[in-house]
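K.L.:
Sequence below, structure please.
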Amino acid sequence: MEHDRTHTRAWVLHPEIKSDEQRRVPEPALDEAVALAAALPDLDVIGSEVVRLPRAQAGFLFGSGKIEELGERFRENEVELVLIDGPVTPVQQRNLEKAWKVKILDRTGLILEIFSDRARTREGVLQVEMAALSYQRTRLVRAWTHLERQRGGLGFVGGPGETQIEADRRAIDEQLVRLRRQLQKVVKTRTLHRAARAKVPYPIVALVGYTNAGKSTLFNSLTGAEVMAKDMLFATLDPTMRRVELPDGPEVILSDTVGFISNLPTELVASFRATLEEVLGADLIVHVRDISHEDSEAQAQDVETILTSLGVEDDRPRLEVWNKIDLLSPEDRDATLARADRDPAIFAISAVTGEGVEPLLNEIAKVLQGTRNQAKLTLGFTEGDKRAWLYRQDVVREEEQTEQGFEITVLWTDKQASKFAAL
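P.N.:
Presented below is the predicted three-dimensional model:
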């Protein structure tokens, strides 16, 4: 049987463990795991299944009968990699790799692989490297036999009899310290960029949502930007900012953020805080949901949980967008539109066809106009600096020259008004 040798033949397993209170609906969970695997360009997913278990076995995760049955299936299909959608301990990983003679990757490992494949900015790359090292460090629980051998030392290289596992761990810790330093420099630069942006009078609108909800498609249609918008989990990893002029409204900066996901590896939640910092500074948060997904409610809940953990206050202005109505059946579509109509903060749209996008933009403009007030100013001919400042801030709506100077109508934020007063 001829296979494409550049691609790895993979099989996805979703263990449904009865005793696990955190367990998700198995079928959508398996679909998501397969979509995660499909996000890696060099994997061919040739099979997937839900494996139901009363409880996880400490050493092997699955029972011996199930291991044998699965092993046979993997041999028949010449599987090289098994992706297990859930946590796998280093011991379970080693035992299963021995039993099945394939490589094992758990959910965290898979997400790390995708993140490292997708990260584009310097900061994103550094954060992924750090997350991967933290993850690797936990795998050094004698996960490989070579780590168990002792190596003598000359005293100054970690002391005599330091085990290879301790040496590897120390090497990882040193690398983490190095990366942390580099990251601090990068974050400092970003803080400077953000400070410069804070001087820009445009309000920031952050698009957030579960991965694959259609944020990037909406972002692209609003900004004409070419952000990667594939039907693929984690298509966007680094926040992308663009300026958008709203119809009859203010200009805004639109920010497209990394997609959220349930059970995001803790290493990544911590390291991707900075990627989501744009959300903390946003004047308005637009939560985009894939309303056609059968697990849409649970996904929305995951997003809310992450926003809370980031420290986003409940009183921050928010709109909810029910995207992908073009994928609903006519009956579901009518019901969804009726439900959305009842709540002024919910908008049913299709980012692909553009349906419903205009009312959404009008509402964004309305919400943000609330942060700007109109005022009339009188400036003398000698106050050229102040007049130039108003034009730089792009707040002048009308200007009339009089004998005394200039009558200027401005539309500005309270912050701009107080800055102007301090000039």
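K.L.:
CA only for contacts and neighbour counts going forward, please
P.N.:
Fine.
K.L.:
for the stretch 1-150 of the chain, what spans make up the strands?
P.N.:
Listed in chain order, the strands of the stretch 1-150 of the chain (DSSP state E, counting those that start in this stretch) span 8-17, 43-53, 81-84, 103-106, 150-151.
K.L.:
I'd like those as JSON lines, with distance to F115 appended.
P.N.:
What follows is the strands of the stretch 1-150 of the chain, written out as JSON lines (distance: least, C-alpha to C-alpha, whole Å):
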{"stretch": "strand 8-17", "distance to F115": "18"}
{"stretch": "strand 43-53", "distance to F115": "15"}
{"stretch": "strand 81-84", "distance to F115": "16"}
{"stretch": "strand 103-106", "distance to F115": "14"}
{"stretch": "strand 150-151", "distance to F115": "34"}
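K.L.:
Which one, of those, ends up nearest to E27?
P.N.:
With C-alpha to C-alpha as the measure, strand 43-53 is the member of those nearest E27 (7.4 Å).
K.L.:
now the closest one and strand 8-17, what's the angle there?
P.N.:
Angle of strand 43-53 versus strand 8-17, following axes from the mean of the first three to the mean of the last three C-alpha atoms, to 10 degrees, is 20 degrees.
K.L.:
Now strand 43-53: buried residues?
P.N.:
L43, D44, V45, G47, S48, L53 (16 or more other C-alpha atoms under 10 Å).
K.L.:
Show me the contact partners of it.
P.N.:
For strand 43-53, contacts defined as C-alpha atoms under 8 Å, 6 or more residues apart in numbering pick out 7-18, 26-27, 30, 34, 37-38, 62.
K.L.:
before we move on, back to that, adding distance to L280 as columns, could you present the buried residues of strand 43-53 in TSV?
P.N.:
Converted to TSV, the buried residues of strand 43-53 look like this (distance: C-alpha to C-alpha, whole Å):
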residue	distance to L280
L43	36
D44	38
V45	38
G47	41
S48	38
L53	41
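K.L.:
Buried residues, the lengthiest helix in the chain. List them.
P.N.:
Ranked by number of residues, the top helix in the chain under DSSP state H is helix 164-198. Within helix 164-198, the residues scored as buried using 16+ other C-alpha under 10 Å are Q164, I165, A167, R169, I172, D173, L176, L183, V186.
K.L.:
Second chain to compare with the first, below:
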Amino acid sequence: MFVDKVDIYVKAGDGGNGLVAYRREKYVPNGGPAGGDGGRGADVVFEVDEGLRTLMDFRYQRHFKAHRGENGMPKSMHGKSRQAMLVRVPPGTSIIDKATGEVTADLTEHGQRAIIARGGRGGRGNARFATPANPAPEIAENGEPGQEKELTLELKLLADAGLVGFPSVGKSTLLSVVSAAKPKIADYHFTTLVPNLGVVESGDGRSFVMADLPGLIEGAHSGVGLGHQFLRHIERTRVLIHVIDMSGIEGRDPYEDYLTINAELEQYNLRLMERPQLIVANKMDLPDAEEHLELFREQVGEDVAIFPISAVTKQGLEPLLRAAVDKIESTPEFPLHEEDQDQRVVYKYTKKDEPFIIEKEDDGTFTITGHEIETLFKMTNFDRHDSVQRFSKKMRRMGIDDALRNLGAEDGDTVRILEYEFEFID
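P.N.:
Below you'll find the model as predicted:
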């Protein structure tokens, strides 16, 4: 089964917890703090494996959770940091953050890697909190939570040339006779439901990869038929081979087909019109094909190169393949995303996220949210009195106490952070 789009969940490893410990050695009656730091959690790293061709494996495993760092140990020994968790994907995989819709990474070359979720740092042990005023602190941090994300993986095939055209114009037949590929061929529409790849020899020692893609119909740019499933794969091709049924055997006008396909490409992604096209007039072995070709030449103009062929009888294939490989060699790769074109470094001011947001619920509860305060909360060990005091001081320094008073919080009111509730004491 060919799978080219899946949704998955990834969770990087949390940092290991810091330790509260003291030196316990003979002849050292008042040993100082000796709690070690926790190790860093494992990152989630995606790596390209050229041996993979589809995203099929992700149909059976959609959750990826990396190992957390090792906890700190006595004698100021740090816990081990974990090795990255490798997730292998086929070449041509785009990784999209579902929350923001942004492309996190675009992986195309074998061995290429991208860190998709970063592991949390290890919590500090009490040896890191010793001061002259407090030489024996009972403070240790929990590990920082690792990043977690919901992602969409999209596979866009890496082909030099892509066959485009209406259903049943002979794209699969053409691929089958110029390569060793064995696509399904039948006399009904949408015989090809998934992309097929084949390596094509041009006859002069050169070769290229050709993709036979599911047929387009009107409205494909908005998802009609196999629209989006087809169109995403054509984004990476250098050259489009536009196959047209010149026999008109199904009652369609070849010129109207030509205009409709180009309109769908343009509406899906305007940059697809920058791709060079080779116009292939197929089924020239059928009656009326020559008359239709003469009319088609008049309609498109003399400047447009047209290659009359018959995929069934293999007529006219050699000039087409040589022209295709010439065009591929003279055409640079197109960047998949607009931002790839501009490599300048631009310094842009971005507003820092609010450290906390307080909302008063209908039941009178004050809910505190925000990445900074939630991370601080998760890294606080509430089993230690000194750690709780440190958390309270940090909240006051952040201005949370004053913000609660300004919103009308009084003694005994409930304050909620994540799923935990506390009592506000003024």
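K.L.:
what TM-score do we get after superposing?
P.N.:
Once superposed, chain against chain, the TM-score is 0.40 (TM-score structural alignment, normalised by the length of the first structure); 197 aligned residues with a C-alpha RMSD of 3.9 Å.
K.L.:
Tell me where the first structure has helices.
P.N.:
26-38, 64-76, 90-100, 107-118, 122-138, 164-198, 215-223, 266-271, 277-280, 296-310, 330-341, 357-369, 384-392, 414-422.
K.L.:
and those helices as JSON lines, adding distance to V82 of the first structure?
P.N.:
Putting these into JSON lines (distance: least, C-alpha to C-alpha, whole Å) gives the following:
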{"stretch": "helix 26-38", "distance to V82 of the first structure": "10"}
{"stretch": "helix 64-76", "distance to V82 of the first structure": "9"}
{"stretch": "helix 90-100", "distance to V82 of the first structure": "9"}
{"stretch": "helix 107-118", "distance to V82 of the first structure": "11"}
{"stretch": "helix 122-138", "distance to V82 of the first structure": "18"}
{"stretch": "helix 164-198", "distance to V82 of the first structure": "26"}
{"stretch": "helix 215-223", "distance to V82 of the first structure": "30"}
{"stretch": "helix 266-271", "distance to V82 of the first structure": "22"}
{"stretch": "helix 277-280", "distance to V82 of the first structure": "35"}
{"stretch": "helix 296-310", "distance to V82 of the first structure": "25"}
{"stretch": "helix 330-341", "distance to V82 of the first structure": "37"}
{"stretch": "helix 357-369", "distance to V82 of the first structure": "42"}
{"stretch": "helix 384-392", "distance to V82 of the first structure": "58"}
{"stretch": "helix 414-422", "distance to V82 of the first structure": "55"}
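K.L.:
Nearest to V252 of the first structure among these would be which one?
P.N.:
helix 357-369 (8.8 Å).
K.L.:
Sort out which residues of the closest one are buried, please.
P.N.:
Judged by neighbour count (16+ other C-alpha under 10 Å), helix 357-369 of the first structure contains these buried residues: V357, L360, L361, E363, I364, A365, V367, L368, Q369.
K.L.:
And A131 of the first structure, how far from W100 of the first structure?
P.N.:
28 Å (C-alpha to C-alpha, to the nearest Å).
K.L.:
Then A335 of the first structure?
P.N.:
Using C-alpha to C-alpha, one obtains 48 Å as the distance from A335 of the first structure to W100 of the first structure.
K.L.:
ok, these two, which is more surrounded?
P.N.:
Shown here are A335 of the first structure and W100; by other C-alpha atoms under 10 Å, W100 has more neighbours (21 against 12).
K.L.:
Verify the stated contact: E374 of the second structure with I417.
P.N.:
Yes. E374 of the second structure lies in contact with I417 (C-alpha atoms under 8 Å); the separation is 7.2 Å.
K.L.:
burial measure for the residue nearest to K376 of the first structure when sequence neighbours are not counted, as a count.
P.N.:
Distances taken as C-alpha to C-alpha, 6 or more residues apart in numbering place T409 nearest to K376 of the first structure, at 4.5 Å, with adjacent residues excluded. When neighbours are defined as other C-alpha under 10 Å, T409 of the first structure has 17 of them.
K.L.:
ok, so what distance separates T409 of the first structure from M130 of the first structure?
P.N.:
Distance of T409 of the first structure to M130 of the first structure, computed by C-alpha to C-alpha: 51 Å.
K.L.:
pretty sure L319 of the first structure is touching V286, no?
P.N.:
Yes. Using C-alpha under 8 Å, L319 of the first structure makes contact with V286 at a distance of 4.9 Å.
K.L.:
Neighbour count for the two, which is higher?
P.N.:
Shown here are L319 of the first structure and V286; by other C-alpha under 10 Å, V286 has more neighbours (23 against 19).
K.L.:
just to revisit the earlier point, looking at the buried residues of strand 43-53 of the first structure, spot the one nearest E72 of the first structure.
P.N.:
Distances from E72 of the first structure to these, taken by C-alpha to C-alpha, are shortest for G47, at 13.4 Å.
K.L.:
thinking again about what came up before, quick one: buried ones out of the contacts of strand 43-53 of the first structure?
P.N.:
8-17, 26, 30, 34, 37-38, 62.
K.L.:
how about stretch 389-400 of the second structure: buried residues?
P.N.:
Applying 16+ other C-alpha under 10 Å to stretch 389-400 of the second structure flags F391, M395, I400 as buried.
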